[in-house]
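Colleague: Build me a model:
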Amino acid sequence: MGELIGMGLYTPAEAGRLLRVPSSKIGRWLRGHAVKGKFYPPLWVPEVDLGEDRLFLGFRDLMEVRVVDAFIRAGVPAIRVRSAIEIARGVIERDHPLSTDQFRTDGREIFLRIVDTDEHGEERERLLNLFRRQYEFKGIIDPILKTVDFADNGDPLKWWPAGRRANVVVDPTRSFGQPIDADSSVPTTVLAAAAEQEGIAGAALAFDVTESSIRRAVEFEKSFAQRMAA
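Modeller: The predicted structure follows:
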């Protein structure tokens, strides 16, 4: 399991719970599927391969699925998302291009953010329409980027699934990418279960965390349980 350190590890069911995306849909996207006799290959190759006939996702896969789902929810046809991945993979030379911080959508088209330097040495940011292959003026902001920390090269590092104020983070370098209390690194599932058994104060004492951390973990787990039941 040493090769998985820093990558995160999720089953389709675990990924679906975090992302609110049906695990069956995640399976179709990453295994490929047939429609009316035509086979559509996987959107990309998952970064986790345990040598079994089981599907696992890494953190980059999790972030890629999140963006694919956001695009489709915004009204972008699935076939266009597939094309965007293929085009972007060639443009920025990344296996998981959609999970970088370079993408935007207005619900119809998908744009790739390009930063270049003009003849005066000044940087300019433009949006390349991946289908018309022409530059658009900047003005499309994808809100899902606000909850992700990115590296200087644009790769995703951490995800704050309930927003930064909740202080719950998904970090592939800690607890195999499970949601954790950002201050203590204890999984939210563990803190919430302890609160149910020992109460807020007892759980805080047992894990040497603040009562606020326990409350946030309980709220986080409760919100996901409610979403899954909806």
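Colleague: switch to C-alpha atoms for all contacts and neighbour counts from now on
Modeller: OK.
Colleague: which one is the one residue sitting closest to the centre of the chain nearest to, not counting chain neighbours?
Modeller: Closest to where the C-alpha atoms of the chain average out (Cα atoms, centre = their mean) is Met63, at 2.2 Å. Take Met63 and drop its neighbours on the chain: the residue closest to it by Cα to Cα, 6 or more residues apart in numbering is Ser99, 5.4 Å away.
Colleague: do Leu62 as well
Modeller: Ala15 (6.5 Å).
Colleague: And the one you found, how far from Pro156?
Modeller: 16 Å (Cα to Cα, to the nearest Å).
Colleague: who's more crowded, those two?
Modeller: More neighbours surround Ala15 than the other of Ala15 and Pro156, with 25 against 20 (other Cα atoms under 10 Å).
Colleague: Name the SS class of that one, please.
Modeller: Under the three-state scheme (DSSP: H, G, I helix; E, B strand; the rest coil), Ala15 adopts helix.
Colleague: tell me the contacts of it?
Modeller: Val21, Ser23, Leu57, Leu62 (Cα atoms under 8 Å, 6 or more residues apart in numbering).
Colleague: Swap in 10 Å and give it another go.
Modeller: 9, 21-23, 26, 56-59, 61-63, 65-66, 178 (Cα atoms under 10 Å, 6 or more residues apart in numbering).
Colleague: Repeat that for Leu19.
Modeller: Counting by Cα under 10 Å, 6+ apart, Leu19 has contacts Ala13, Leu62, Met63, Val65, Arg66, Val67, Asp69, Ala70, Pro161, Phe224.
Colleague: Out of these, which is nearest to Arg31?
Modeller: Using Cα to Cα, Val65 comes nearest to Arg31 of those, at 12.9 Å.
Colleague: what about the helices in the chain?
Modeller: Assigned by DSSP state H, the helices in the chain fall at 12-19, 23-31, 59-73, 78-92, 188-207, 211-229.
Colleague: One more sequence to fold, the one below, so I can look at both together:
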Amino acid sequence: MGDAAERKGVQVPLRTRPLNIGIYEVPEAARLAGLKPAQLRRWLGGGEAPPLWRSELPVVEERIGLGFHDLVQARILGELVRQGLHPRLLRRLVAEARDMLRTEHPLAHARFRTDGKRLYLELLEEERRIYDLDRRQYGFHRVIEPSLKSLEYHGEMASRWWPLGRNTLVVLDPERAFGKPVASESGVPTATLFEQYVVHGSYRRVARIFDVREREVRDAVRFEKTLADRGSRTLRAA
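Modeller: Model prediction:
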């Protein structure tokens, strides 16, 4: 595990290396969450403001790493940012949900679907009075719930993320490939399948090369194209 983590660029001492929580560098996590790396780094304490939450991974040599629950939380907050909600609301949401659910990653907690919904609507109502927000535009079912539907839970916390939906074959699972996006049946990284598709231009040929179903290749390519498109929009908005 250590060698693979080091190849990915996150240096974690042997005695503190986590098991099965995923390992992501800030640029990679930002790409998956649809955020600017600088923004995600600030949220985790890489700026003057206090961090929104503490990462699951230790900071080593001033480098911030993220675990799977960090990624889930960043993704949901990223959706709120894209909807234009004020940073103050984000901080209050994380802080008050953390106190309520007693976890550093409340947005990845199963009860955030219910208790978190009530909290979000209460905070939104306060913001609406100040900024005259359209509550329908920022409603929980419109802004947050779609992100939660793609999560799978084990016990109280999110355990898998199906970024294209749970009826597709792309998954992020912290117990597989350090949480990197993989084809759910074969475990082949989506980036690898996409790279080979670019080379060969054929779903069928790539499926034969890796001995996987053609549908896995199609879903992997669609996922990687979605990431690339979202990344270009993020850069244009920078």
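Colleague: about what we covered before: show me what the residue nearest to the centre of the first structure lines up with in the second structure.
Modeller: Under the alignment (TM-score structural alignment), Met63 of the first structure pairs with Val72 of the second structure.
Colleague: Run through the residues that contact that match.
Modeller: Contacts of Val72 of the second structure by Cα under 10 Å, 6+ apart are 29, 32-33, 78, 105-109, 147-148, 151, 158-161.
Colleague: and what of Leu52 of the second structure?
Modeller: Counting by Cα under 10 Å, 6+ apart, the residues that Leu52 of the second structure touches are 40, 42-45, 90-95, 104-105.
Colleague: What lines up with it in the first structure?
Modeller: Per TM-score structural alignment, Leu52 of the second structure is aligned with Leu43.
Colleague: Residue in the second structure paired with Ala166 of the first structure?
Modeller: By TM-score structural alignment, Ala166 of the first structure lines up with Thr168.
Colleague: could you list every residue that touches its match?
Modeller: Per Cα under 10 Å, 6+ apart, neighbours of Thr168 of the second structure: Trp162, Ala183, Ser184, Arg215, Glu216, Arg218, Asp219, Ala220.
Colleague: Please apply the same query to Glu93 of the first structure.
Modeller: Ile87.
Colleague: how far away is the counterpart of it in the second structure from Arg111 of the second structure?
Modeller: Superposed on the second structure with TM-score structural alignment, Glu93 of the first structure falls opposite Arg102. Using Cα to Cα, we find Arg102 of the second structure at a distance of 11 Å from Arg111 of the second structure.
Colleague: again, but for Ala49 of the second structure
Modeller: Taking Cα to Cα, one finds Ala49 of the second structure at 28 Å from Arg111 of the second structure.
Colleague: higher neighbour count, these two?
Modeller: Using other Cα under 10 Å, the more surrounded residue of Ala49 of the second structure and Arg111 is Arg111, with 16 against 10.
Colleague: does that one really touch Lys117, like I thought?
Modeller: Yes. Taking contacts as Cα atoms under 10 Å, Arg111 of the second structure lies within contact range of Lys117: 9.0 Å.
Colleague: Mind listing the shared neighbours of those two?
Modeller: Joint contacts of Arg111 of the second structure and Lys117 (Cα under 10 Å, 6+ apart) are Ala97.
Colleague: Arg94 of the first structure contacts Gln102, correct?
Modeller: No. Between Arg94 of the first structure and Gln102 there is no contact, the gap being 11.6 Å when judged by Cα under 10 Å.
Colleague: Overlap in contacts, those two.
Modeller: Ala88, Asp155.
Colleague: re earlier: return a ChimeraX selection command for the buried portion of the contacts of Ala15 of the first structure.
Modeller: Remark: buried members of those, expressed as a ChimeraX selection using 16 or more other Cα atoms under 10 Å:
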select :9,21,23,26,56,57,58,59,61,62,63,65,66,178
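Colleague: Relative to Arg124 of the first structure, which of the contacts of Ala15 of the first structure is nearest.
Modeller: Of those, the one sitting nearest to Arg124 of the first structure (Cα to Cα) turns out to be Met63, at 26.6 Å.
Colleague: could you measure Ile21 of the second structure against Ala33 of the second structure, distance?
Modeller: From Ile21 of the second structure to Ala33 of the second structure the distance is 17 Å (Cα to Cα).
Colleague: ok, Cys76 of the second structure - how many residues close by?
Modeller: Rather than Cys, residue 76 of the second structure is Ile. 20.
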